[in-house]
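Novice: Provided below are the primary sequence and the corresponding predicted coordinates.
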Amino acid sequence: MTQARTDTIAPGSGSTVPGAGSTVSELGTAAPAESDKIPAHVWRTAAVVVFGAIMGMLDTSLVNIGLHTIGADLDASLATIQWVASGYLLALGVSLTICGWLGRRFGVGRVWLGALAAFTITSVACAFAPTAGWLIAMRILQGLAAGLMIPAGQTILGQAAGPKRMGRVMGVVGIAVVGAPALGPTIGGLMLANWSWQWLFLINIPFGLIGFGLGLRYLPMQGGAATGGLDLPSLILAGGGVSAVVYGLSEIGIDGSFTAPTVWLPVLLGLAALAGFIARSRTRTRPLLDIRMFSNRVFAAANSASFFSGASMFSLMLLLPLYFQVLHGDSLIRTGVSLIAYGAGGAITLPLGGRLTDRFGGGIIAVGGNLAVALAVLPFAFLGTDANIVLVQLLLFAAGVATALAGMPLVSAAYAAVRPDQLPDAAAFVNILQRVGGAIGVAVIAVILSRATQSGWSLLSGYHLAFAATAALSLTASTASTILRRHQRS
């Protein structure tokens, strides 16, 4: 066994000098020691950012649940009211591409606070929307705010924590990412059963007010730096490209076909726009998003694995509610209760996953986590509709535990691989690739379930194949994570 090397963090700097402190294990990553304890101010920062994360994640699941009720009340067709969700997602894609530039120009603390204020205000506007058109317009503005708030919050945390504490801090904050979608169906069902749909938006107000007050007190509000003017052509290419790809993939869910013009045409145009953005960025001194960051092999490998992990996670988040609602005929509230085990597994395990990531590196943890997701999901490809409920809950809990070890270590590894000044762009890239991967995962499930119905298969057979596909996506993410592991070791 090789002798461990020791480093000490020089006070007030990001460099290391020889001495005593955190040890470097055989795995080539720093193991937490006393000097790596997370200061109280970092946890305060994390607590503030959690308010934004909860709002963003909970809002999506709540509004999607209430679309039918909202459409009936505003006298809008399903095709029209669907844009309440679609417009939000497309706007999210646009603002993700500009978040890095805004963070460098004005400071990420100010960007986060402004985005939180805009998200809260547009929530009020959505609640009092008199028509479907007004509601869709406000949801687009809300999506623009959410697309700024999520990566800005992650950037703040990354800069406050530093690379050696990244896993633990991201792990605790990730509880909101896993817990909010799991609780969303239950909360939304109870709200719609007792109150009007407007409360699906009004619930954001207390979170927004508390978060804004805490943000003013605890978040860093330093100004930005000279970044040059906004590269509008790059913004159009990148924002339009991401939105077009996500939109085209989401259209697959309507008829389950890749060949429809509403699917392949936006995807093709989006990919062409993204290719133009990449070509333009490579020639500019100050690009909108620094695509050259992908020359960092660890950062590139972490994002590649995160792309497939996002595909697996989003497909599972779509599939599990359908499994209970469609296959078993459960109500919305009962479905939400059934999914609590999944959310609980993730919430319990995320802090442990963060500690393991800091100690051993995100690559090895993600290899095991994504493999565990596949093993937890695969039994659903063989279970009948009369499966023992205790077994189902145990599998859901195991899937939640595995999910906590699958995605967040990859995000932490990507952020730890770059300099603090690169974090705004890194956060944008991570979120873009996760969401495009998620759109692909959801599209795969939609096609499988649609084709199964059209081919005359039994409903159960369609879900068996869908769960098998989700397990295959997790295996792909595990394989991609081995590349990250190899680069981290070297």
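Specialist: Sure, I can see it.
Novice: only C-alpha atoms for contact and neighbour calcs from this point on.
Specialist: OK.
Novice: report all helices and strands that the longest strand along the chain contacts.
Specialist: For the chain, the strand with the greatest residue count under DSSP state E is strand 5-9. When contacts are defined as 3 or more C-alpha pairs under 8 Å, 6 or more residues apart in numbering; DSSP states H and E, strand 5-9 packs onto strand 16-18, strand 22-24.
Novice: in the host helix or strand of Ile432, what's buried?
Specialist: Per DSSP states H and E, Ile432 falls inside helix 423-454. Within helix 423-454, the residues that count as buried by 16 or more other C-alpha atoms under 10 Å are 423-452.
Novice: next one: stretch 123-137
Specialist: So stretch 123-137, judged by 16+ other C-alpha under 10 Å, has buried residues Ser123, Val124, Ala125, Cys126, Ala127, Ala129, Ala132, Gly133, Leu135, Ile136, Ala137.
Novice: please convert those to a markdown table, extending it with secondary structure and distance to Ala387.
Specialist: Listed next are the buried residues of stretch 123-137 as a markdown table, based on DSSP: H, G, I helix; E, B strand; the rest coil; distance: C-alpha to C-alpha, whole Å:
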| residue | secondary structure | distance to Ala387 |
| --- | --- | --- |
| Ser123 | helix | 41 |
| Val124 | helix | 44 |
| Ala125 | helix | 45 |
| Cys126 | helix | 42 |
| Ala127 | helix | 41 |
| Ala129 | coil | 44 |
| Ala132 | helix | 42 |
| Gly133 | helix | 44 |
| Leu135 | helix | 42 |
| Ile136 | helix | 41 |
| Ala137 | helix | 44 |
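Novice: take this one as well and set it beside the first:
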Amino acid sequence: MSTQEMSPAAGDEKLDGAVLKVAGVVVLGAIMAILDTTVVNVALQTLSIEFKASFDTIQWVATGYMLALATVIPVTGWASDRFGTKRLYLIAIGLFLIGSMLAGLAWDIESLIIFRVLQGLGGGMLMPAGMTIMTKAAGPQRIGRVMAVLGVPMLLGPIGGPILGGWLVDAVSWRWIFYINLPIGLITLALAWRMLPKDKPEPSQKFDFPGMLMVSPGLALLIFGVSKIPSAGGVSAPEVWAPVVVGVALLIAFLMRAGKVPNPLIDLKLFKDRTFSVAMITMTFFSVAFFGAMLLLPNYFLLVRGETTLQAGLLLAPQGLGAMITMPLAGRMVDKIGVGKIVIPGLVALVAGLVVFTQITATTSYPLLLGSLFVLGLGMGATMMPIMSAALQTLQPKDIARASTATNIIQQTAGAIGAAVMSIIQAALLATKFGVPTSDGQIAATIAVANPATHEAAAASSADAFGTTFTWALVLTAACVIPALFLPKRKPALPAGVEGGQAAPVMVH
């Protein structure tokens, strides 16, 4: 496929057939990685029983995957230049498939965690590599539409993941939450080999190994330390503050060094672009709040309302349905009007939806909960992908690969920290209400709610803990409005590399 074919005219707003074929391959890979995250989350209780492991240990099935994502993402930008995005994408799918197969064959909890890390190494490269492929294929003037297409797996994950996971665990076996990736991955691998543009790797600059040894361990140690707070009983424990301090020190060292070297792992010069910087600040607040809140929703239905995993997954569907309405509309509007005019109303919808959950009880009516989830979905569809679009719209085509990498690092890291923080708040509140150590809060609540003699009081106390935790999510979401006010409120101008209504040729590699 020629470069010219992959560089559409500025006036051509529709995504042509060639771009849609590329989009289909990228979306399949993203669906595989995102579904795997949500499928596994609903199966943690079953895995705890299967391997006779504490919830703190089982959590590493999810946390290990997130740590692997955070550590491998910084490499993706350099690897895209060095090996080409197509080859990198094929390697990522291969690693993910091998990790999935081995995870399904796991014989103890330690082996499962190791194989999940291998999955994460592949999954961490899928989304940024796919985003780079798509944005180069469509050109900068259609980034909003591209982000709407890439948003499809973001919608299918929250809807399909819990439902699929609940059904597989209940009707088949927990091993199939990993085996299900194999047919999807093999199809994606075959389509990627055939349909993605041929690789034309460019001679890459020397890889920033010192930067890699600062950023990846720094992110991993930071998330590791935060995730240990519940089991350690607070931030004063050495297993919490020691990795956090070392992780932060490594990240600060990287920031100090990155401005002085010619080819840093993460190009800090991108942040000289005002729109990019504002978008990244907004994305940070959004990811901490939103992904943290999304972790709480299925747990409320499972713990407080006593629903099965499959039923909890079905109850979350209105959120995805709401996003399905606004995300395509937002994608089209981003290319025509200012991002700020879309994101601000989206954040208002998110705040409105979360207000209901701050007042949640053990008997809150389902119509009200489902309606609030639908409003949350409307807000999500008008915020997440438009914010990412804003980050890329004003950049030069040559900067897209590294900008996509930086965007994904921020989103994944902030989301992982948000999930950990919300879990910590919830665990601490439950532990206080049931008079147990922080690490046992969830277990104590589950036992008390399941006991008919204590069910009513335990459900009410648990619901109150959820409401307080959702209040923190509401505050963080409201804080997103401040940086979002500085997002562009006019139609974006094409970057300097685009002249005369024609996108500058983009080397597809």
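Specialist: Yep, that arrived. Bear in mind that the values here come from a model prediction, so they are computed numbers and not experimental data.
Novice: so what number do they get for TM-score?
Specialist: After superposition, the two chains reach a TM-score (TM-score structural alignment, normalised by the length of structure 1) of 0.89; 464 aligned residues with a C-alpha RMSD of 2.4 Å.
Novice: which one of the helices and strands packed on strand 5-9 of structure 1 lies closest to Val108 of structure 1?
Specialist: Minimum separation from Val108 of structure 1 across the helices and strands packed on strand 5-9 of structure 1 (C-alpha to C-alpha) falls at strand 16-18, 25.9 Å.
Novice: now tell me what touches the closest one from outside.
Specialist: Thr6, Asp7, Thr8, Ile9, Ala10 (C-alpha atoms under 8 Å, 6 or more residues apart in numbering).
Novice: starting at the chain centroid, how far to it?
Specialist: 35 Å (C-alpha atoms, centre = their mean, to the nearest Å).
Novice: and what of stretch 77-96 of structure 1?
Specialist: 17 Å.
Novice: can you check stretch 172-180 of structure 1 too?
Specialist: On the basis of C-alpha atoms, centre = their mean, stretch 172-180 of structure 1 sits 10 Å off its chain's mean C-alpha point.
Novice: that stretch maps to which residues in structure 2?
Specialist: Counting by TM-score structural alignment, stretch 172-180 of structure 1 pairs with residues 149-157 of structure 2.
Novice: ok, now stretch 200-208 of structure 1?
Specialist: With TM-score structural alignment as the criterion, stretch 200-208 of structure 1 aligns to 177-185.
Novice: report the mean deviation for stretch 115-134 of structure 2 after fitting onto structure 1.
Specialist: For stretch 115-134 of structure 2, the mean deviation from structure 1 after alignment is 1.0 Å (mean C-alpha distance after the TM-score superposition for structure 1).
Novice: read off where that stretch ends up in structure 1.
Specialist: With TM-score structural alignment as the criterion, stretch 115-134 of structure 2 aligns to 138-157.
Novice: next one: the matching stretch to chain centre, how far?
Specialist: Chain-centre distance of stretch 138-157 of structure 1: 12 Å, with C-alpha atoms, centre = their mean.
Novice: same question, stretch 143-161 of structure 2
Specialist: 11 Å.
Novice: tell me the centre residue of structure 2?
Specialist: Geometric centre of structure 2, nearest residue: Gln412, 5.2 Å, by C-alpha atoms, centre = their mean.
Novice: can you put the helices and strands packed on strand 5-9 of structure 1 in CSV and add mean neighbour count and distance to Leu371 of structure 1?
Specialist: Converted to CSV, those look like this (neighbours: other C-alpha atoms under 10 Å; distance: least, C-alpha to C-alpha, whole Å):
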stretch, mean neighbour count, distance to Leu371 of structure 1
strand 16-18, 11, 34
strand 22-24, 18, 26
